[in-house]
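Peer 1: Sequence plus predicted model, see below.
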Amino acid sequence: MAEPGIHFLDAHGPEGVRLYAIGDVHGRLDLLAAMHGQIEAEIAKDLVQDWRVIHLGDYVDRGPESKGVIDFLIAARERDPRHLMLAGNHDIGFLDFLRTPDPEGLFMRYGGVQTALSYGVSLTADASWFGKMETMRRGHQALIEAMPPGHVDFLRSLPFSLTFGDFFFCHAGIRPGIALDKQNPQDLIWIRDVFHDHTGLFPKIVVHGHTPVPEAEVMANRVNVDTLAWQSGMLTALVVDGADKRILEMAIKGA
């Protein structure tokens, strides 16, 4: 028998724990640091006793400071383990490139050049096929040497989902009809249409990013907080405090 679904309006977070779920960062350290500053100020002002800050993946690529974002997140997690990070497809794509460089892979095609630059490594290629492969080979080795070992460990440590109260957190979404604890990791970081088009309720509210929207998308069965931070200059989070839910936005002018 299928689990009964829950509507967003009826969903509750865990008793006594405030949740913050932050969308795709993509190298925008400025926005991430500003969002953390806002969250810390709220927690102090409201005398919040317990909390979790959940990052929904895609820390690297496209934006200018992927290395800085990973440094920031590692430090946040070491400072307080209530800072939680999930894997996104770009984070896994970064690991894939480090293991086996592919000129047509996700990393090289969608923002990995900017990620490499944040480590001081150029992956720009010559026009010729041979030049492209040779430049990528040399760049790949330089990137491996430039990356702190802790960064690879961090990327490898990222889980694909988390559950708190009536909320299920992942990067991209879930496959309808599959139990939450049976979801394929590939779906959790890649799925789009079959998930977005599903109008029925899920066993928990799915909080995700991965697919950019102009502003947070709050549906009966899911919440999308990917507001294309690297390009729009706006990073978005869902805040859950018991039965109360709200959207928190952090924008930097001129971004």
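Peer 2: Perfect, I can see it now. Numbering: from 1, shown residues only.

Peer 1: drop to CA atoms for contacts and neighbour counts, all remaining ones
Peer 2: OK.

Peer 1: Doesn't residue 247 belong to a strand?
Peer 2: Yes - per DSSP: H, G, I helix; E, B strand; the rest coil, residue 247 lies within a strand segment.

Peer 1: tell me which element the nearest residue to it once chain neighbours are set aside falls in.
Peer 2: Excluding the flanking residues, the one nearest residue 247 by Cα to Cα, 6 or more residues apart in numbering is residue 238, at 4.8 Å. Taking DSSP states H and E as the definition, residue 238 sits inside strand 234-241.

Peer 1: Measure how far that strand is from the centre of its chain, please.
Peer 2: Per Cα atoms, centre = their mean, to the nearest Å, the displacement of strand 234-241 from the mean C-alpha position of its chain is 13 Å.

Peer 1: where along this structure do the strands fall?
Peer 2: All strands of the chain, identified by DSSP state E, fall at 18-22, 51-55, 83-85, 161-164, 167-170, 205-208, 217-218, 222-224, 234-241, 244-251.

Peer 1: is it possible to export the ones you listed to JSON lines including mean neighbour count and distance to residue 153?
Peer 2: Shown next, in JSON lines, are these (neighbours: other Cα atoms under 10 Å; distance: least, Cα to Cα, whole Å):
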{"stretch": "strand 18-22", "mean neighbour count": "24", "distance to residue 153": "22"}
{"stretch": "strand 51-55", "mean neighbour count": "21", "distance to residue 153": "17"}
{"stretch": "strand 83-85", "mean neighbour count": "21", "distance to residue 153": "13"}
{"stretch": "strand 161-164", "mean neighbour count": "17", "distance to residue 153": "18"}
{"stretch": "strand 167-170", "mean neighbour count": "25", "distance to residue 153": "20"}
{"stretch": "strand 205-208", "mean neighbour count": "27", "distance to residue 153": "24"}
{"stretch": "strand 217-218", "mean neighbour count": "16", "distance to residue 153": "33"}
{"stretch": "strand 222-224", "mean neighbour count": "25", "distance to residue 153": "28"}
{"stretch": "strand 234-241", "mean neighbour count": "24", "distance to residue 153": "26"}
{"stretch": "strand 244-251", "mean neighbour count": "16", "distance to residue 153": "29"}
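
Peer 1: Pasting the second one now:
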Amino acid sequence: MIRRLLSRIANRSETDFTDPEAPAFTHAATPAGVRLIAVGDIHGHLDLAHDLMARLEDEHATASGPTHLIFLGDYVDRGPASAQVIDWLAGFAPGWATPHFLRGNHEQCLIDILSGAAPDDMLATWLDYGGRETLSSYGLGSRVLYSGDLEEIRAAIRQAIPPHHRRFLEATLPCLRFGDYLFAHAGIRPGVPVETQSEEDLFWIREPFLSSSDDFGAVVVHGHTITPVPENRHNRIGIDTGVYRHGVLTAVVLEGTSRRFVAAQASGVEAGQPAHQVGG
């Protein structure tokens, strides 16, 4: 299984599965009077996360009932401020919404490393796919991060990451459902009931989920797979617009049967236009 997980870390192709002729999923609805907001993969970009929260809070004035704010995971890796993002989220208690924190594949990798469950090849791969940026945000220097001594690196990770950050990571949820919407980091496996989905699929899946036209029993709101613009399908909504690659962090606001997208963009980035690639 570890080998499969490692191959999925490396499979970072930027594919646009958007079908412009896909019909609107007009009958999916939130619970009566409830607004749901899902936030895509933050990947260590605290500045854009703050910007997006400010935009969403400004919109809250039009909400007539409770708002639930669902973060879809991948808070860490690749960006410059993973430690600061975790510190912010661990204490995040906005007066205008109830926050919920899902787990992404990048959090799962870090949890496995902290618990000792990750073998050496998984640790080495994680370092190359955003882990070094995360550890740098926790204050670890190049001498340790590029030493090649995995035992030294493991010990440094355990010492650098504070207990309340680890508790936050371990408390993240695999998925969450409200009304006709299911929230999961990566998606679900078609043909498998929602209640029996594996965590591996919830955190890692791409195909056959992305190309499936099945009715999943709920509209799946997910991140994980980068597309230049949000995907609004009849059976799923994808909102990972590649903050570390395109400079755009996206949220979807669901209220009744309506859907709309809100984005925070790095300076010089226009909505729907990929920025220069900033990460590998």
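Peer 2: Received it, and whenever you're ready, just let me know what you need. None of the values given here were measured: they were computed from a predicted structure.

Peer 1: coming back round to it: corresponding residue for the residue nearest to residue 247 of the first structure in the second structure?
Peer 2: Alignment note: residue 238 of the first structure maps to residue 252 in the second structure; criterion TM-score structural alignment.

Peer 1: Equivalent analysis for residue 195 of the first structure, please.
Peer 2: Checking with TM-score structural alignment, residue 195 of the first structure has residue 209 as its match.

Peer 1: Show me the one of the strands of the first structure that comes nearest residue 140 of the first structure.
Peer 2: strand 83-85 (25.5 Å; Cα to Cα).

Peer 1: quick check: that closest one aligns to which part of the second structure?
Peer 2: With TM-score structural alignment as the criterion, strand 83-85 of the first structure aligns to 99-101.

Peer 1: so how far does that stretch sit from its counterpart in the first structure?
Peer 2: Stretch 99-101 of the second structure: mean distance to aligned residues in the first structure after superposition is 0.6 Å, counting by mean Cα distance after the TM-score superposition for the first structure.

Peer 1: burial measure for the nearest residue to residue 106 of the second structure once chain neighbours are set aside, as a count.
Peer 2: Closest residue to residue 106 of the second structure apart from its sequence neighbours, by Cα to Cα, 6+ apart: residue 74 at 5.4 Å. Here the number of neighbours of residue 74 of the second structure (other Cα atoms under 10 Å) works out to 25.

Peer 1: counterpart of residue 74 of the second structure in the first structure?
Peer 2: Counting by TM-score structural alignment, residue 74 of the second structure lines up with residue 58 in the first structure.

Peer 1: quick revisit: just checking, the residue nearest to residue 247 of the first structure touches residue 248?
Peer 2: Yes - counting by Cα atoms under 8 Å, residue 238 of the first structure touches residue 248, with 6.2 Å between them.

Peer 1: For the stretch 1-150 of the first structure, which segments are assigned as helices?
Peer 2: Assigned by DSSP state H, counting those that start in this stretch, the helices in the stretch 1-150 of the first structure fall at 29-45, 66-79, 89-99, 106-109, 112-118, 129-146, 149-157.

Peer 1: buried residues in the longest one?
Peer 2: Right, the one you point to is helix 129-146 of the first structure. Using 16 or more other Cα atoms under 10 Å as the test for burial, helix 129-146 of the first structure gives 133, 135-137, 139-140, 142-144.

Peer 1: Save these as CSV, and put in distance to residue 64 of the first structure too.
Peer 2: Shown next, in CSV, are these (distance: Cα to Cα, whole Å):
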residue, distance to residue 64 of the first structure
133, 24
135, 21
136, 19
137, 22
139, 18
140, 18
142, 18
143, 16
144, 19
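
Peer 1: tell me which of these is nearest to residue 27 of the first structure?
Peer 2: residue 143 (16.5 Å).

Peer 1: Leaving out chain neighbours, which residue sits closest to residue 31 of the second structure?
Peer 2: Leaving aside its chain neighbours, residue 31 of the second structure sits nearest to residue 179 (5.0 Å; criterion: Cα to Cα, 6+ apart).

Peer 1: Quick one: residues contacting the counterpart of residue 166 of the second structure in the first structure.
Peer 2: Using TM-score structural alignment as the criterion, residue 166 of the second structure maps onto residue 152 of the first structure. Applying Cα atoms under 8 Å, 6 or more residues apart in numbering to residue 152 of the first structure gives the contacts residue 95.

Peer 1: gap between residue 152 of the first structure and residue 56 of the first structure?
Peer 2: Distance, residue 152 of the first structure to residue 56 of the first structure, using Cα to Cα, to the nearest Å: 18 Å.

Peer 1: any idea what the residue nearest to residue 31 of the second structure aligns with in the first structure?
Peer 2: Checking TM-score structural alignment: residue 179 of the second structure goes with residue 165.

Peer 1: Its match contacts residue 10, correct?
Peer 2: No - here residue 165 of the first structure does not reach residue 10: they are 11.6 Å apart, not a contact under Cα under 8 Å.

Peer 1: Comparing the two, which shows the higher neighbour count?
Peer 2: Neighbour count, other Cα under 10 Å: between residue 165 of the first structure and residue 10, residue 165 has more, with 16 against 11.

Peer 1: hang on, the earlier thing: dump the strands of the first structure into a markdown table; add distance to residue 63 of the first structure as well.
Peer 2: As requested, the strands of the first structure are exported to a markdown table (distance: least, Cα to Cα, whole Å):
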| stretch | distance to residue 63 of the first structure |
| --- | --- |
| strand 18-22 | 16 |
| strand 51-55 | 17 |
| strand 83-85 | 18 |
| strand 161-164 | 24 |
| strand 167-170 | 21 |
| strand 205-208 | 20 |
| strand 217-218 | 23 |
| strand 222-224 | 20 |
| strand 234-241 | 13 |
| strand 244-251 | 15 |
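
Peer 1: Please report the distance of residue 54 of the first structure from residue 113 of the first structure.
Peer 2: When residue 54 of the first structure is compared with residue 113 of the first structure (using Cα to Cα), they lie 27 Å apart.
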